[in-house]
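Engineer: Show me how the following folds:
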Amino acid sequence: MAVLFLAPALRCGSPTPLYAQSIEEPRLVVRGLDFRGNHAIDGYTLRTSIATTESSWLVRFPLTSWIGAGEKRYLDVTEFRRDLLRLVLLYRVSGYLQVRVDTIVRRSKDAARIQFLIREGPPVRVRSIDISGVEGIVPLRDLLHDIPLAVGHPFNRIRFEWAADTIRAAVRDRGYPFAEVFRSYDVHEDSLSARIRFELEPGARGRVDSVIVEGAREIAPDVVRRMIPIRSGAWFSQSALYRSQRDLYRLGVFGYVNVTLADSAPQGPADSSVAVRVQVTEGTLRRLRMGVGYGTVDCFRGLASWSASNVLGGGRVLDLTARVSKLGAGDPLSAGFENWPCGALKDEVGTERFRLNYNVAASFQEPFLFSRLTRGTVSLSAERHSEIQAYRRDALSANLSVTRETRWDLPVTAGYSVSLTRTFAEPAIFCSFLSVCRLEDAEPFSEQRLQSMVTLGFVRDRSNSVLDPTRGSTLSAEARYASRLLGSDSLIQFAKGVMELAVYYPIGRRTTLAWRVRGGGIVSPALGFSGQSVRYIPPSERFYAGGANSVRGYGQNRLGPVVRVVNPERGDTVLSRDSPGNEVRRFVPDTLTAATGGNSLIIANAELRFPLPGFGARLSGAAFVDLGQLFERGKELVDFSKTRVTPGLGLRIATPIGPMRFDVGYNGYQPEAGPLYRKEGPELVLLNPLYRPGRSGAWVSRHLVFHFSVGQAF
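Structural biologist: Prediction:
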């Protein structure tokens, strides 16, 4: 039988004694905690402002409670009484002086359900804001726009303090290092209005006299000075101190950086010079990292890297890296893992793509290339990279890139690369797109060729986290150009552009709505090949879609145009019955599917990331809808009705390196129709221009696609 208790309303002054029952015996588990009547302050903020917390819903079930899942939270009467004061105080500093808080406690044998009943009352509103002493330093209109208070808004004393900080920072950014802001307010409870006053005492305007560097051992102090935006003789700027700290951390050689004024007060009333102190602690200048991992596409993978900072002085960085993937599911280290647990690679057996992937690279970075805003990188690499059902690329490359930080905090990177490259793809791809159907005629496409390319790109990152963003946006774009004018082979000429925008909206405290749009296109010149005019784009530069970071209702590279090849040399022998009913053995040849890619790409994703009740911040869920398609401009009309839409659900497990992600996408579409070829001697013969295989297997395998990876999809 539940017992109902009502605590009297809490007003100004000491709290009224609660109730006469003995809640202490026995200890009560808090099974429910709720707020009613709150409008100005959300429930999450109220929950975090009190000591009483709700138990996990998992403790309600004997099995989950027995294994320790979830956490029990008990009612502490003393803290519960203080919680009333905490809530009243929170509302009063937020401008609600007439707030009243009641409580209802529903008690059962060993549990309690608590409800806070809040009557907020009308708020005290800002009637006027007076800012004096800023004449000739900061435009008053700008300050009124920037401070987090406005006439007519509730008078929040926390925002009142923030407003003073905003004014102080604006003045200090204009050369007044010791500016102070005196603040006061008058509250009229009868009219529920407040008059706010800020009075600026700017002090003397000062220039930077010197920059003192402390803590540098192997890295010369002059290196530190040249990497920050503070120069002797320049007017003091508070934001320059913050930018200096950020820029020094970006070097990757310091474990601790603090940039402040050397003196906390002026030496004299007319002192117009200041000293800046830069305190640093050097991090580990030599690092060795090793790691292993697993992914549904790469199978098992390994990483080893060694980096040395401050090589040759000047904060320069040398980095040596070796990566390998498809361990156990690629020759020469195949161990049958393509059957399980790397089943996505099963169809790669017997192709040029069934090889170990690797990348060995060495890079050298110069952080100060004629300017602290410009850095340069030189790298050499050898790699083998394959994409499922698409291609394999072997390359020896040399790259040079220069990155410039622009005034809009937008890093722009320009680069030049030259590679000796070989690309292997299914001959049926060349037969379908270039009408080159004799196998020997297609061999030149797999020969080693020189690729010479320039790139230009930028990334505008305004998100609040690299690993798991919850607010802000990221905009990136890249353009590539390869041409004979740059020394590239005649078959490797193209212009390619890609742009992507991702936006993150917080909904409540732990829920995020994220969306992304990605698009791109490629053009190539007409070339004479085997007596015909072709527009050839290397398979490694074409667009592909489908996979854990693309359209999740499809496997890796399985969205878009495909070709299929019947290979009479490979297959399985199956038992069947003829018309009289006799058992016969029949050879069924393999049909190999290869993604052709496209020269145009459009992808859009929308994802709601939300907490799962009872699991805290460790586990969260996601619901998503992905949309996308590849197109081949010039061969067919761009038909947006062919765009595929696939919904899905996912789980996220928080880890130090980003969320571990499990996604399942639903695909209700039939397999893509495409040309079917058969190998007959030295050439390919077209059997069906629009062959569409049927779907076999259970409903789950026909319609659900599973993905496992680390990091958000975007």
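Engineer: make it CA atoms for all contacts and neighbour counts henceforth
Structural biologist: Noted.
Engineer: pretty sure residue 234 is touching residue 211, no?
Structural biologist: No: using CA atoms under 8 Å, residue 234 is not in contact with residue 211; the gap is 11.4 Å.
Engineer: So these two - more neighbours on which side?
Structural biologist: Using other CA atoms under 10 Å as the criterion, residue 234 and residue 211 rank with residue 211 on top: 21 against 14.
Engineer: Ignoring the adjacent residues along the chain, who's closest to that one?
Structural biologist: residue 276 (4.8 Å; CA to CA, 6 or more residues apart in numbering).
Engineer: count of residues packed around that neighbour?
Structural biologist: Neighbour count for residue 276, taken as other CA under 10 Å: 21.
Engineer: next one: the one 3 residues further on
Structural biologist: Applying other CA under 10 Å, we find 16 residues neighbouring residue 279.
Engineer: Over to residue 667?
Structural biologist: If we define neighbours as other CA under 10 Å, then residue 667 has 19 of them.
Engineer: how about it, what does it touch?
Structural biologist: 553-554, 646-647, 702-705 (CA atoms under 8 Å, 6 or more residues apart in numbering).
Engineer: how about a cut-off of 6 Å?
Structural biologist: 553, 646, 703 (CA atoms under 6 Å, 6 or more residues apart in numbering).
Engineer: what about it, distance to residue 645?
Structural biologist: 8 Å (CA to CA, to the nearest Å).
Engineer: same thing with residue 477?
Structural biologist: From residue 477 to residue 645 the distance is 24 Å (CA to CA).
Engineer: what does residue 497 give?
Structural biologist: Residue 497 is 24 Å from residue 645, by CA to CA.
Engineer: With residue 362 instead?
Structural biologist: From residue 362 to residue 645 the distance is 41 Å (CA to CA).
Engineer: Same check on residue 169?
Structural biologist: 49 Å.
Engineer: Now show me the structure for the sequence below, then we'll compare the two:
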Amino acid sequence: MTAVKFTGNRRFSSGELSRQITTYSTNGFQRSILRKEAFRFSEEILQSDVQRLLRFYQSEGFLNAGLAEPQLKIDQPAEKVEITFPISEGEPQRVDSVEIRVSADSASAGNLPRETLEKIPAVLTLTQGARFRDESLRADQAAIIDLLNNSGYPYAKADYELVLRRPENAVRITWSIQSGPRSVFGNVTVKGNSYISGKFIHDQLRFKPGQTYDARALQKSQEHIYSQGFFQFVTLKADLAETRSDSIPIEIQVKEAPRFTTRFGVGYGDEEKFRGFINLRWLGYWLGARRITLFAKYSALEPVNLNLSTYRPTILTPNTSMMLSLFVLRQNEPGYDVQRIGGSINLEQRFSNDFSGHISYILEKVNNDTSDISLTTRTIEDSIDNLYNKSYPVIGIEFNNSRPFFSPRQGYYVALNVSLPGFEIIKSTYQFTKIWIDLRRYGKFGVGSILAIRLKSGFIFPRNTDDFVPVEERFYSGGSNSVRGWGRSELGPLGQDGKPLGGNSLLEGGAEVRFPIWKILGGAVFLDFGNVWERTFFYRLDEIRYSNGLGLRMETPVGPIRLDVAWPIDTEKRPLQFHISVGQAF
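Structural biologist: As a prediction, this is how the structure comes out:
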């Protein structure tokens, strides 16, 4: 098979129709390079495909659709076949009217309130004038049952009757609803727990015994219990007895995660070079629902990274968590070399599955190699210490409904953070305000491709005109997760020795189209832009630098392995930049 074509199809694309049939075509590239197996012509499969296409059109409301005999173009010497399916779509069936009836048993029970009944039309997609589709009918049935399940009716049923009037291409839908008794949550039992107390699990529930039954509360409770990080799986099951009780018992089945776990890994990237980490975790170490973690990492950028943290999932409210951390960190960046020793306390409040806020307080002592600083601001070099304290709060909010986690295909990501060194409990050597925002959008782009867009901006405002901003707090641009036509931190002000100095204003962004190539292999084309400026609130659009490039992605369980090659646009001649990393650039 070298070609499969369709004629007469106005409502559905040839690509969509091709996905409904078994027959497919291949070209020389697919057979020789991608090793895709050629499809051999079969008369029996061809006739089955005709029936598949007819059933597809009928399920989409085109009951009068027809297919003529498929046209075959056969090249006998080359053993090639082309098929054309001539289609006559006709007019679709449209919904003429929708009626909702409550069955006799529900009416006699008298327990379906008018306000619940009035909500049903709002959840329907098949309303007057809509094109009839089998899939929409099933979705409406599920939507009605979900509405009733979420309103205290776990035994609800919804049946339908269809009356077709073919001459008018019209269909009438009559819904028959049996609500069953209005119920409440009953007793809750927990099974499978050992080191996590049943009380802790009960405290995470989004409902209480005696409240009106709501199926959404079960789902939210299951997600919330699992998100605490102590379980391998969590299931909540409502015991819907055949006797239709008005009190629904709930059983929670959990499987706890191992109390002691060790994870480690090694890798290589063009910026971090060789890297390795080890993570030791102890669950339920004190009073049950607690977690302590020891994390150690080595890379060229972080020769020393040690972090000891303890996490409590619920404090003050069920949606508030707290983490205490002690850390030792050495950063060996292109523009600076610092050692940081300190601790932090972080409170996080989850407002929903996608929206959260946090407030942290950080206290650290920084040992800075001042050899680069003297090249930056000679007028104040005498006032700069190589050993100084930083004591400051950080406040932030984050909205993230992008999915899936490692390679988002849809959704938004928004993060806003404010750092306030100088608003201290313990005196801080330097005082400034740092604000930065990160915006991302993911969505479909053509057939099978994803468009990812990012915009990031920030500024640092010294609260005294002579205040020095520590090099590790400044903005930098350029690198594998930034403007990829430049190396790490190469954009922006440079010292006399060519090292990056960073700046107080940042603006950068980019757009990337990600597309499949073959199985787990994908490709990307991208455009990045950005720069860093020394002054605060100083953004020169004529100084923004641009780069574009190409990339390959190989999907793995821990995110895509990424290879990018990028080059600057409209600037001095620079060598190509190659980036190897794990995870998307944004």
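Engineer: And the TM-score between these chains?
Structural biologist: Laid over one another, the chains give 0.91 as their TM-score (TM-score structural alignment, normalised by the length of structure 2), with 574 aligned residues with a CA RMSD of 2.4 Å.
Engineer: before we move on, back to that, trace the residue nearest to residue 211 of structure 1 over to structure 2, please.
Structural biologist: Taking TM-score structural alignment, the alignment pairs residue 276 of structure 1 with residue 250 from structure 2.
Engineer: try residue 708 of structure 1
Structural biologist: So residue 708 of structure 1 corresponds to residue 580, using TM-score structural alignment.
Engineer: May I see the buried residues of stretch 420-435 of structure 1?
Structural biologist: Residues 420-434 are the ones in stretch 420-435 of structure 1 that count as buried (16 or more other CA atoms under 10 Å).
Engineer: Tell me which of those fall in strands.
Structural biologist: The strands, defined by DSSP state E, take in 420-425 from the buried residues of stretch 420-435 of structure 1.
Engineer: Can you give the contact residues for stretch 227-240 of structure 2?
Structural biologist: 249-257, 313.
Engineer: redo that, cut-off 7 Å
Structural biologist: 218, 222, 226, 248-257, 283, 313 (CA atoms under 7 Å, 6 or more residues apart in numbering).
Engineer: Over to stretch 546-557 of structure 2?
Structural biologist: Contact partners of stretch 546-557 of structure 2, identified using CA under 7 Å, 6+ apart, comprise 483-485, 520-530, 560-569.
Engineer: Tell me where the stretch 251-400 of structure 2 has strands.
Structural biologist: 260-269, 273-283, 291-298, 304-312, 320-333, 336-350, 355-368, 387-400 (DSSP state E, counting those that start in this stretch).
Engineer: The stretch 451-600 of structure 1 now?
Structural biologist: Under DSSP E, counting those that start in this stretch, the stretch 451-600 of structure 1 gives strands at 472-482, 494-507, 511-523, 527-529, 532-534, 562-577, 583-595, 600-611.
Engineer: and if you look at the stretch 51-200 of structure 1?
Structural biologist: Under the criterion DSSP E, counting those that start in this stretch, the stretch 51-200 of structure 1 contains strands at 100-107, 111-119, 125-132, 180-188, 193-201.
Engineer: And the third one against structure 2, how far off on average?
Structural biologist: To tie it back to what came earlier, the one meant is strand 125-132 of structure 1. Mean deviation of strand 125-132 of structure 1 relative to structure 2 after superposition (mean CA distance after the TM-score superposition for structure 1): 2.4 Å.
Engineer: Next, count neighbours for residue 58 of structure 2.
Structural biologist: Residue 58 of structure 2 has 20 neighbouring residues, counting by other CA under 10 Å.
Engineer: Quick check: the aligned residue for it in structure 1?
Structural biologist: Using TM-score structural alignment, residue 58 of structure 2 pairs with residue 92 in structure 1.
Engineer: pretty sure the match of residue 708 of structure 1 contacts residue 269?
Structural biologist: Yes: the pair residue 580 of structure 2 and residue 269 qualifies as a contact (CA atoms under 7 Å) at a distance of 5.1 Å.
Engineer: Give me the neighbour count for residue 575 of structure 2.
Structural biologist: By other CA under 10 Å, the burial measure for residue 575 of structure 2, its neighbour count, is 11.
Engineer: In three-state terms, label it for me.
Structural biologist: Here residue 575 of structure 2 is recorded as coil under DSSP: H, G, I helix; E, B strand; the rest coil.
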